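Whatever this is, show me its structure:
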Amino acid sequence: MRILRYSFAGALFALASSPSALLAEPSYGLAMYGEPALPADFDHLPYANPDAPTGGRVVTAEVGAFDSLNPYVLKGSVPWQLSYLTGESLMGRSLDEPFTLYGLLAESVETAPDRSWVEFTLNPAARFSDGSPVTVEDVIWSFETLGTEGHPRYSTFWSKVAEIAPVGERGVRITFNTIDRELPLLAALRPILKKSQWDGLDFANNDGITVVPVTSGPYVVDRFETGRYVSLRRNPDYWGADIPFRRGTMNLDEVRFDFFGNETAAFEAFKIGQVNFTRETNVLRWQTQYDFPRTRSGEVVLAELAHQRPTGMTGLVMNSRLPQFADWRVREALIQAFNFEFINETVNGQPQPRIESYFGNSPLGMTPGTATGRVAEMLAPFADTLIPGTLEGYTFPVSDGSERNRAGITRALDMFAQAGWNVGSDGVMRNADGTAFTFDIVVETSAGEVKSIIDIYTQALSRLGITANVISVDPAQYRERTDKYDFGMTYFRRGLTLSPGNEQYLYWGSEGADTIGGRNMMGVKSPAIDAMINQLLTADSNDDFIAAAQSLDRLLTAGRYVIPLYQWNVSRIAYDATLHYPEHHPIFGDWPGWMPEVWWSAAP
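All right, here's what the predicted structure looks like:
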């Protein structure tokens, strides 16, 4: 097996290859490229405190509601944190390495030199929260059931499995039907559920409240009131408290999520101490509204934490399935009409950096200007079909900051005209058939800041003769409409990591563009994008991996599918002074696996 050393320092990738060819053998960890950074005898993750005390609680404010506690099926709206805190997989991700996993339910992993199969050996101590052992039968059932009856996000992986079979009493081997270096790592991250719990039950269609999945994680659902709160209790008999991956983590006795109807109510709950941790995404509120009594007394701590993740994409996504959004020139016109600089100043009080591309803030982001080197080579086969700006380079427009945005509106009208849309004598924009340009912008009722942004935007659109109907719906209706792609625009957030892989097919792959409940919200179907995702998954060198990511970034950005908002390169958090986290901050920053996982409670 060719060994490729993979490390991360200062957010830059470095690759060194070893000439030795070794046979596959069991290992304590698994990396996308090369070997894990931590040694086989590591004691704890570098961003965890092995001496942290246990006890205390954290309470967060969530805006919206929930009607299910089963995160493994499509049905229902579930608190997003649940699968991270109650569920477990065969291995766990390190937040200090782009894509390296360490043993969790599995004590070791072995994979073929070409990654055509992977074999896991279960830790004999692994137990579900009811005390029953995690068995090979549970593992195989979980893979099959999630792949065929679970949430659609699991089906793509399952379609690439040729065989899953037991190996002895504690081993499971999974053989794949396609070349994809990431598949062994994805297999390691599949949730493992208790098979016998579901005997005689409909896994996909239960209500998610009367039957809560039995899992092996450190927390269990203790108390809840549907739509209002969920309280998780640390399991004092948790099987894995002393394995290296878990040592110093999951220290808080209670993790509670309180749900509120809007951001204002959630913030007020934090100010009076009903909630003791919050993430602030509104810069203006962070700058102007956190000088309250509990902050001045030192009961509340404010912190700004940088990270080295890609910016991802946050903004208003356009549904290219609809005929009025299918033309890239229309999407460009709608981007030109969005007066980011004026909106930025109005909403935030001072300029905040705009998202420039999907993988910005990282080595995976596209470079300015014309594509060169391996990026140009990868995109060359698709040159005749690429949207203008892909090869030449594309940047989002910058206005003069005035409310009227005259230059942007002028460019928008020109792009609309090129696409066959013009404003008639009645002031309405129509195409050659006389069809008026109108669409729905669907948002949740709780999306206060987003609605403020949309209100400013729709005023600009009205000056172009466009009618944008803003439809506010409750979380259940929002989920139903977005699952069916029943919108013209909606708020969109895709967090991206330093290890992009198969999830990119879910986000923007052609195959899932029309799958109900899928994640390709923009509806893009592009052979070039599909090819770049495939390059990510089959690259046998770090250089090709980076080039594939940069090529994908160009395709998505120049595709003009999303009107981007602000970068999230700094996390702004406020928390009770009794809560603490280790000094060492992982490169992924404030990300699932960090809070509440490595926090603890103690006197300030």
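
use CA for all of it now, contacts and neighbours both
Noted.

List the buried residues of the longest strand belonging to the chain.
Ranked by residue count and defined by DSSP state E, the top strand of the chain is strand 12-21. When burial is assessed from 16 or more other CA atoms under 10 Å, strand 12-21 yields the following buried residues: F13.

How about residues contacting it?
Identification of contacts with strand 12-21 by CA atoms under 8 Å, 6 or more residues apart in numbering yields M1, R2, I3, L4, R5, Y6, S7, F8, S362, P363, S541, N542.

Now do the same contact list for the third one.
Shown in contact with I3 (CA under 8 Å, 6+ apart): S17, S18, P19, S20, A21, L22, Y33, G34, E35.

secondary structure class for it?
strand (DSSP: H, G, I helix; E, B strand; the rest coil).

roughly how far apart are it and R246?
27 Å (CA to CA, to the nearest Å).

for the fifth one, same thing?
Separation of R5 from R246 (CA to CA): 25 Å.

quick one: which of the two has more around it?
R246 (22 against 18; other CA atoms under 10 Å).

Which strand or helix spans that one?
In this structure, R246 sits in neither a helix nor a strand according to DSSP states H and E.

Could you find the closest non-adjacent residue to it?
G240 (6.7 Å; CA to CA, 6 or more residues apart in numbering).

Next: V570.
Nearest non-adjacent residue to V570 (CA to CA, 6+ apart): A306, at 4.4 Å.

To check against the first, give me the structure of this:
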Amino acid sequence: MTSSIFNSLRNGTLALLLGTGAGLAEPAHGIAMYGEPALPADFTSLPYANPEAPTGGRMATAEVGGFDSLNPYILKGSVPWQLSYLIGESLLGRTLDEPFTLYGLLAESVETAEDRSWVEFTLHPEAKFSDGSPVTVEDVIWSFETLGTEGHPRYLGFWEKVESIEETGERKVRLTFNTPDRELALLAGLRPILKKAQWEGEAFAESGLDVVPITSAPYVIEDFEAGRYISLKRDEDYWGADIPFRRGTNVLDEIRLEFFGDETAAFEAFKTGETNFTREFNVARWESQYDFPRARDGEVVLEELPHGRPTGMTGFVMNTRRPVFEDWRVRQAMIEAFNFEFINDAMTGGAQPRITSYFSNSPLGMEEGPAEGRVREFLMRWEEDLLPGALEGYALPVGDGTERNRAGTASALSLLSSAGWVIDNGVLTNEATGEAFAFEILLEQGSSENAAIIDMYVQALERIGITPTISTVDSAQFKERTDAYDFDMTYFRRGLSLSPGNEQYAYWGSEAADTPGGRNAMGVKSPAVDGLIDLLLTSESQDDFIAAAKALDRVLTTGRYAISIYQWNISRIAYDADLHHPETIPVFGDWPGWQPDVWWYEEVAEGETRAGAEADETSANAEPGESPEETAQ
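As a prediction, the model looks like this:
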């Protein structure tokens, strides 16, 4: 990763990443939220891809859990998260070096009004599906309409903002919007395009393992066994292998997802070579358990990659739909009782810093102390809706590292008392009704790390008279219950980018709070949150966009909706020495679109090892002061 990008992030500016200038007014090879794309129309390949990468080989990963569907575009079923990236293809493609920029993929050009009230795409003449049939405007229109009406609820918000979609010429399709929202033109470019004819007579929203979606992407599903594995093969006749956005990408012959019952079995599969790529999210395990024979012999490469993305939010979310968590003082008490320093020491040796806000580790994150300038101006528009700390400043409690965490316990009890809860015979009880404080923590089977964290948390809660119920369910039940918001507290992860936009409505917008299968797990219904998301999407300057993001970060953080755990500002990956990636790492780092996209397979000569070379490469790419992701959802 280049030092110029990291310096721009540290200095709190997105100028390098977002661009400046007026909007597009004629067909172009790409589109940016502000200004023009950084890459010229005649660019050869993405700057973090190797256009000379050879084809061949395989990448196999170990996944915890299972699946019962191959359709990632609907609510029904449990689908491996990777499928939407591996088999889906859209009109435009996202670059990982420019947060708000897209380049031509199925569409060879894009045109939009200066006010972004409409966008028009011209399909690439060579675009075709994996069965050899051409991608047509009819397929595009059907895909937008079907996803917006029968697809996963995440597509609904966009579709409601579409006034019309129509064919405007040979290979041309135009969408006109009914609301001011600068991001809509970009979101239109990212909608997956499916083959209309495949779904004639089929129940799109009810499909599962019975229909393998036909798409135009570089990979097709070759074989699978429900809950066990999915094998995707490279389409040797893929139409777009030589367009600039794809050149040097998706060259591995096979991508294989192997599924295991728990983290231990998944790790053993990597150690023995059954799989050949893994991510490690626990620094203690990274430092203590990766000295196995294949790693010592140089057959496995260990690498740490920094990135410039926001931390997002990872931890345990409280469902404010439930009366027990309606009061912000109760939620703050739950945060006070969570002994992060002790838990972090036990789980990671104290090596991983805590997530302090939703957009921390980026120029979009809230700053310490009182809100100032444009951020304060924006917040004051919803002053009556703000909770303590939004204007004045807020920081998470810091314990002394001991198991008892006396200060945190005392603070939690004080907050609970102010909310009407008192200790009665060792049990936290509602002073007015006499009912005990009770709630359930829902966990997914196989996540031993989350279970260990919750075990320590429960011990802390017992000191304030709370004994929660712990329910561990399989992946299908976990998805069913979280889709229905049938939980009090559960583990969740929301990965955030440097280009927050309409997905923020899905994550924490009021309209999404009661949508089954939605992403608003905490049930946020806040005029301030909704209004600040509106500002994000309608800002005409970078300064206002950044101020709106910082203000939104303050409102979400002081909402006390989630108990955050540690952050991953470094991606720790391990992989077979025969797998390779370019030395240039994009600003988003290890993120969908990078792995497996720009990786290739090339056998290391007998007797050689890449360990030393990789170590040098890693340190050369690391920036002073950078903390060393997630998957993508």
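
Let me see the TM-score of these two.
The TM-score (TM-score structural alignment, normalised by the length of the first structure) is 0.97; 595 aligned residues with a CA RMSD of 1.2 Å.

Pull the number of nearby residues for the residue nearest to V570 of the first structure.
So A306 of the first structure, with other CA under 10 Å, has 17 neighbours.

OK, contacts around it?
N569, V570, S571, G589.

which one in the second structure is furthest away from the centre?
N425 (44.3 Å; CA atoms, centre = their mean).

residues in contact with that one?
N425 of the second structure neighbours (CA under 8 Å, 6+ apart): none.

rewinding a little: count of neighbours near the residue nearest to R246 of the first structure?
19.

what's the answer for P293 of the second structure, then?
12.

go on, R479 of the first structure?
By other CA under 10 Å, neighbour count at R479 of the first structure equals 17.

Is it correct that it falls within a helix?
Yes: according to three-state DSSP, R479 of the first structure belongs to a helix.

Map it onto the second structure.
The alignment partner of R479 of the first structure in the second structure, by TM-score structural alignment, is K479.

Please look at its match and S78 and confirm they touch.
Yes: K479 of the second structure is in contact with S78 according to CA atoms under 8 Å; the separation is 7.0 Å.

Surely R191 of the second structure touches W142?
No: if you go by CA under 8 Å, R191 of the second structure and W142 don't touch, sitting 11.6 Å apart.

hang on, L302 of the first structure in a strand?
Yes: according to three-state DSSP, L302 of the first structure belongs to a strand.

how much space is there between it and E263 of the first structure?
Distance from L302 of the first structure to E263 of the first structure, by CA to CA: 18 Å.

Distance to V442 of the first structure added to the contacts of strand 12-21 of the first structure, as JSON lines?
Putting the contacts of strand 12-21 of the first structure into JSON lines (distance: CA to CA, whole Å) gives the following:
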{"residue": "M1", "distance to V442 of the first structure": "51"}
{"residue": "R2", "distance to V442 of the first structure": "50"}
{"residue": "I3", "distance to V442 of the first structure": "49"}
{"residue": "L4", "distance to V442 of the first structure": "47"}
{"residue": "R5", "distance to V442 of the first structure": "46"}
{"residue": "Y6", "distance to V442 of the first structure": "43"}
{"residue": "S7", "distance to V442 of the first structure": "42"}
{"residue": "F8", "distance to V442 of the first structure": "40"}
{"residue": "S362", "distance to V442 of the first structure": "31"}
{"residue": "P363", "distance to V442 of the first structure": "34"}
{"residue": "S541", "distance to V442 of the first structure": "42"}
{"residue": "N542", "distance to V442 of the first structure": "40"}
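
Is it possible to mark the buried ones in these?
I3, L4, R5, Y6, S7, S362, P363, N542.

Wait, a strand at the fourth one?
Yep, that's Y6 of the first structure we're talking about. Yes: counting by three-state DSSP, Y6 of the first structure is part of a strand.
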